Structure formats: C-alpha cells, structure tokens
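Trainee: Predicted model and sequence follow; I will ask about them next.
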Amino acid sequence: MLSEKTIEIIKSTVPVLETHGVDITKRFYQLLFANHPELLNIFNHENQKKGRQQTALANAVYAAAQHIDHLEQILPVVKQIAHKHRSLGIKPEHYPIVGTNLIAAIKDVLGEAATDEIVQAWTEAYGVIADAFIGVEAELYEQAEQQSGGWSGFRAFRLDKKVKESEIITSFYMVPQDGREIASFIPGQYVSVKLEIPGETYTHIRQYSLSDAPGKPYYRITVKREDDAPNTPAGKVSVYLHEHLQEGDKVLLSAPGGDFTLDVKDERPVVLISGGVGQTPMISMLNELAERWPHRQVTFIHAARNGRYHAMKEHVEKQAESHSQISAYWCYNEPTDQDRELKAFHKEGHIDLPWLQEIVPSKDASFYFCGPVPFMRAVNDALKEWGIPASDIHYEFFGPSGNLDNMPEARETMARA
C-alpha cells in the first residue's frame, strides 16, 4: 500500500507527465537498450523507430499516475498490455530492470525538478504498478500452459501452406511440428511469431491476428507485406515472411492471446468493419459466426484501395451467399477501371456515417473494427456521432495500444484504408 503522501506526490506529477511523458519514455528506451541490449530480442524495433512504443508507454505511465490511488480503474489497460507481455515472454525478472531505467530517465529529463522526494515516490509507485502487471501476467502464463493443447514460451510449428490473397497480402497455415493438439482461442486473438532472420543481430517477434475460426488443426495468419508505403522503411518480418519463408520451414509461435475478442454470449447483431489487413481478426470472427452462431445477423464491411489489394473477397462473398444472415459490403477509395466494369464494390471513397446508417440494419448491435489508426479514428468518430454506446464499440490496434478517444493527432473525418 502506498502512503497518502506518496499518492499525493505522484498525482502532483501528472501535469509534468502530460508535458514530458514522451521525452521520458524516449530516454528510458535509450537507457534500457544501452544497458541491456539483450532485450532487443524481445522488443519490436520498427515500433521503436516510429515512436509508437514510446508514446504507448508514456500514455500508460500517465494513466497509472492519474489513478495511482485506484489502480483497479486501469485494470482493462493492464490486462491488454499483460496479454502482449505474455505472448512476448516478458517475465517478473524484467520488471526491476525496467524500473531502474525508468527512474533514471525521469531524473535525466526532469533534472533538478526530479527531487529526492519525487524520485522516492515514483520508485515506490513503480513497485506497486509492477506487482499489478506481474500478478495478471502470472495468471495468463498459467492459462496458456494449462489449457488443452497449450504450452509456455514458444513452440515449433511448420509452415504447411502459403496462399497469396492479394498483391500485398499472403496467408500462412502453420501446424505443430510435434503433431500434437494445439490450443483453441477466441476469434480476434493473436499469436506471436518469433524469427531468426539471417544477417540480423537480434531475433524479431511480431504479433499477428489469427485469421480463421478456432477448432482447426492449424493456425492461420494473414500478413501484409509492409514495403509499399512511400518514405516508410520496409517491415523486416513481413518482407521475410513473404519472400523467404517457404512451405516446410520452421516457425516459432506463442500460445494465442489478446483481449480483442468476439463476445459469443451477446445474441444481438454483429457489425464487423475493417480497413486493409485489419480484416484478419474480422475474418476469424466471421467464420466463427457462420460456423457456430448462424442465428446472429452479421454485417461485414471492408475498405480497401481497390480489387487488387482486396484480400479474401471471394471467401467472404461465399459466406454471405451460403448464410442468409450475413451481408457483405466493399468500399474502394481508388477503384480500377476493372473494378468499375465488374461493379466489384459498393461505395467509392471512404466509409462514413451516412453510408453506415444506410447499410447497417440496426444500431442496436456490437461493433468491431480494425485497420490503420486514421481509419479507426474515423470509424470511431462516426459511431460515436451515431450514438453507439461505448460498451458496444470494440477495436484493436496493430502494434502498441492506444485510445482513439484521447489520441493527440488531429482528427480526420475520412481516412485511407
């Protein structure tokens, strides 16, 4: 338990964290990797370069400071991060290392403003916050290992099949090398893929949503090759998967995890909205609903650049043809002449509220969406404007977590998929 004095000091630093939080976390990662380069085997180097990890950590520290006297209020955030930590292999022994470097970063950035009193208060507070994470993660580790077909750490799989879905998206079907049972999962969850890429000093770990329903003898991930955007460095892992990973090759996977999941207890209609490769968890949810919950009405909405970049279109259309309760709609922002000739899409431009109100049968539904951050921000704003309750809005970030309602970037009414 923290003393009232410590709580008071931590809360007094909230304005400072709001101003200097990202500077502190940037300095933290500099110190962390300089002192412990072995941790580069765990962390996503690309998110470091883009600043996403620093921002996510700054937001988490800020939230913890705000609610230091009632940490249970941020338990959903703790659980979300804990799922990712478990899939990456973060262990209790890592937390003292993080704490030491975080306190050092606070001292470096704040200088004389980081008084002995503030440093001591944050040292105590970090211990409490770390214990909260360690406790939640211990439960997740136990669940992952003890469930039927489960395991701890990373398990060897073999790439059984590789299927090109569009110009930049490919599906990878993976089966366990030992031939034994694999753990089930809830649609929307992901696995971590651990690779040793030739020529790279450190291993690389990436998290990919499972893109098929549970209950299959394989896990499927569907990956976008991240090298098509101008002025953006190519994604080492996605390019390696597309170019070099061949059928029969070994892949290391974590047990499935994640808290962005389909609520199968909710009997109401479901609306699945995706942009680009953000449809991967939606395909898992769609397949699950089609196979096991045929009474629930499903509206599947997908935004893509055009038909050349639209993955799994035929699969979704077949699901809609085979199940009367499923409707599918496509939105292309750069349709080709062939797309227009074939009438391959339903809307040109971007997903917006008037179109959603036109095609979604009822606002009394559960809404799930995933895609690029600007896309998700636009969808979130549209749903809020429509009056959809926060409890019915569910979304997933690919990469470090965030909050669409509190993101500092300027809001956009439309966004590219």
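Mentor: On my side now, so go ahead.
Trainee: switch to C-alpha atoms for all contacts and neighbour counts from now on
Mentor: OK.
Trainee: nearest spatial neighbour of Pro176, skipping sequence neighbours?
Mentor: Residue nearest to Pro176 in three dimensions, not counting chain neighbours: Phe157, with 4.2 Å by Cα to Cα, 6 or more residues apart in numbering.
Trainee: And for Ile134?
Mentor: Pro92 is the one closest to Ile134 (Cα to Cα, 6+ apart), at 6.0 Å.
Trainee: here comes the other one, which I'd like you to weigh against the first:
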Amino acid sequence: MLSTRSTEIVRATLPAVGGAIGEITPLFYDKLFADRPDLLRDLFNRGNQANGSQRQALAGAIAAFATALVEHPEVRPDAMLSRIAHKHASLGITPEQYPLVQRHLFAAIAEVLGDAVTPEVAAAWDEVYWLMANALIAIEARLYEEAGAPDGDTRVPYRIVGRIRETAEVTTFLVRPLDGRPLPASRPGQYVSVQVELPDGARQIRQYSLSGHPDDALQFSVKRLAGDPDGEVSHHLHDRLGVGDTLLVGAPFGDVVLGGGDAPVLLASAGIGCTPMIGMLSHLAATGATRRVIAVHADRGESTHAFRTDLLQLTAKLPDAVAHIWYEEPEAGHPADRTGRADLTAIDIPADTTAYLCGPLPFLRSVRTQLLAAGVAAADIHYEVFGPDLWLGEGA
C-alpha cells in the first residue's frame, strides 16, 4: 500500500506524469539501450520497439498501476500484475534488472518534467515503482520455482519433430526436448517463449500459444507477420527452420487458462487468435467435457482461417458445443448472416458463461461489449493478446 504522503503527491502529479508519459517512455528506452544494447538485441522485441507498441504498453502499465494505487488503495491490481509477471517469466526477467529499469526510467522522468520533479515527487514515484517491482519479483519467483528454474532461465534446446502448413500464413511446429527430458506441464491457453538466432547474430524471443496438446511434443503455431517492420522471427521460423533443426523453448506461462467446472464456456477469437482457443477446445474434447461450449471465430476468409477443420471436428465431438464462424470475404455458400464482423447478439449466451477472448484489440473490445450487454459478468471475461498489452490502462 502506498504511504499517505506519497498517495497525495502521486494523485496531484499523476496528470502531469500521465500527460508526459508519451515523451518519457521513448526517452527511457533510448537511455536503456544506450547503456545496454544487448537487451535490444537479445531480449526486447525489435519490431515492437520500431513500431512503438512496446513503449505504449509500458506507459499504460505505469499509469494503470499508479491510478489503482491512489483510487483503490485497499485493492492490489493482481490481475494486471499477474499478466505482466507471466510475460516477464517467459522472457526470463530477473530481480537484478529492476534497478536498471528504475535508474533509466527516473532519469527520463526528470529530464522531461524538469524542475517539477522535486525530491518529494521523486520519492513518491520511487515508492510506486518499487511497490510494483517488488510485487512482480515475488510473483515471478513463484513462477520460476513452479517451472523448476529458480534462476529464471527456463529455455532449453528443443528439436523440431514436425511441421504442418495450416494456411499460407500459418505453420504449426511440434518440438521435443533435445535431451529427452519430459515435456513441461502446461495448461490450455498458455504460451511458450521461442528464441532463435537471426542472421545478424541477434537472439530474439517471441511468445507463441500452445495450439494443441499432443502427448509426445509441444505444439505451437506461428503466423508469418507482415507490417512495418515485418516479423523477423516469424519469417525466420517459416523460411529457415524445418524438421531436425533446433531452437530454444521456454516453459509454458500465461494466466489466461481454461478453468474447470460445469458452467458454460465461450471461446471467441479472430485471426491467429484462434491458437489458444483451439488449445482449450482440444482439451475440452480430450477430457470429454459435457458443459455447454460456444466457439466463435472471425477471419478474412476460409483460406486464411487456421484450424478451421479442427474447430468443426472438435465441436462435433462435444455433446453440447456449437461453432459460429464469420468471414469478411466469404466464399459462395457461406451464410449471409455470418458475413462481416462477429456479431454475438443473435447467439443465446447464458449469463453464467465464462468467456475467453483472443484477437486484435478492436475485436476484443467489440466482443467484450456484446458479452456485457448479454449479462455476462465482467469478472468472467478473460482475454489474451499477442505482443505488448495495449489494453492495460483501459480497465479491461
């Protein structure tokens, strides 16, 4: 809990800090990478740094945590902290890195805000930082212990034992530990970190959802990302790595996981967001679940819809499951009322449904709004995003 004096100072200065956070975070990263260029080469996603999304995510997290401390001092934002901690654990973040971040972040704040950062203001925001940092360190330590890697290094060499072309843009990889050790435990909805060495020597890390749970391998699926810049790791995996090649794979992490019980469950995805949903659906089918299952997916068209056949086959195996599919560019014969963006208003969704969402932010916002209107409790709507979580500061 933030001290009384610091709460007053943070509340008074939050508008100024929040208003300048867009200037503070780029300067922070510039200072950090000037001091430690190896972090950009081997830890931070260079694509997310180039397009600015990582900077937006950091700004949102800082603002959200500080706002929570002053508006709800009696409640720790555990959901936000858990999400960040799982991402950190998948990257191998350790306690020694937090002082480094603090030093460069506060140097950036002082440079942007100048004389407004008095010793009292600096001390108050330092308290905010270490409340957040120490909470994350504690959660991450527990995650590392559970993964059997108290030093924070969960990545070990894996060999690619299978490669499946799902669509022109999506490929599934099946991997096994090179040394023959047992596969790590995982839960439906989790992801693994994958580290590859790129042609320029950089060892970049990405997270990919487990898209199924075969008994003898880990299975994750990768979409070839096009953009500004193109996804360098996804292109490397698609173009350069095949059966027999090796890569480093971390333990499964992620806090958006399929819960148990008999309540209805809704799995909603768009595009490559189908990967964790297919993982959850395959688990439900494998365990003979009898609960009601509503699967919703939106895509450009049938040819870009990865795991379309799996979706239909898995829902057919379950006694009380149905699939609803929307295409923006449907082929002939696709239902007219399933053309365009996903519209859940015509679907019977029980109020006690637990929902899991994964896809682009506009899709997440739209589906969440529709679920709330249908009577689903906000606490029962869980979401996963790929890359930096730009929704953290928006109370989702």
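Mentor: Arrived safely. Owing to the predicted nature of the structure, the values given are computational and were not obtained by experimental measurement.
Trainee: How about the secondary structure of the residue nearest to Ile134 of the first structure?
Mentor: Look at Pro92 of the first structure: counting by DSSP: H, G, I helix; E, B strand; the rest coil, its state is coil.
Trainee: Please enumerate the helices of the stretch 151-300 of the first structure.
Mentor: 236-243, 280-292 (DSSP state H, counting those that start in this stretch).
Trainee: Val193 of the first structure is nearest to which of those helices?
Mentor: helix 236-243 (9.2 Å; Cα to Cα).
Trainee: Excluding its own residues, what touches stretch 35-55 of the second structure? List them.
Mentor: 22, 25-26, 29, 33, 91, 202-206, 228-232, 387-388, 390 (Cα atoms under 8 Å, 6 or more residues apart in numbering).
Trainee: Actually, stretch 87-97 of the first structure.
Mentor: With Cα under 8 Å, 6+ apart as the criterion, stretch 87-97 of the first structure contacts 32, 42, 130, 134, 153, 191-192, 205, 254-257.
Trainee: Apply 7 Å and report the result again.
Mentor: Stretch 87-97 of the first structure is contacted by residues 42, 130, 134, 153, 191-192, 254-255, 257 when judged by Cα atoms under 7 Å, 6 or more residues apart in numbering.
Trainee: Which residue ranges of the stretch 1-150 of the second structure form helices?
Mentor: Listed in chain order, the helices found in the stretch 1-150 of the second structure under DSSP H, counting those that start in this stretch are 4-35, 37-42, 46-51, 53-71, 78-91, 97-113, 119-146.
Trainee: Report how many residues lie close to whatever residue of the second structure lines up with Asn47 of the first structure.
Mentor: Residue-level alignment of Asn47 of the first structure against the second structure, with TM-score structural alignment as criterion, gives Asn48. Applying other Cα atoms under 10 Å, we find 18 other residues in the vicinity of Asn48 of the second structure.
Trainee: what does the one 5 residues further on give?
Mentor: The criterion is other Cα under 10 Å. On that basis, Ser53 of the second structure has 16 neighbouring residues.
Trainee: go on, Lys79 of the first structure?
Mentor: Residues near Lys79 of the first structure, counting by other Cα under 10 Å, number 18.
Trainee: How about it: what's its closest non-neighbour residue?
Mentor: Of all residues not flanking Lys79 of the first structure in the chain, Val136 sits nearest, at 6.7 Å (Cα to Cα, 6+ apart).
Trainee: quick one: what's aligned to the one you found in the second structure?
Mentor: So Val136 of the first structure corresponds to Ile139, using TM-score structural alignment.
Trainee: And its match, how far from Arg338 of the second structure?
Mentor: Using Cα to Cα, to the nearest Å, we find Ile139 of the second structure at a distance of 42 Å from Arg338 of the second structure.
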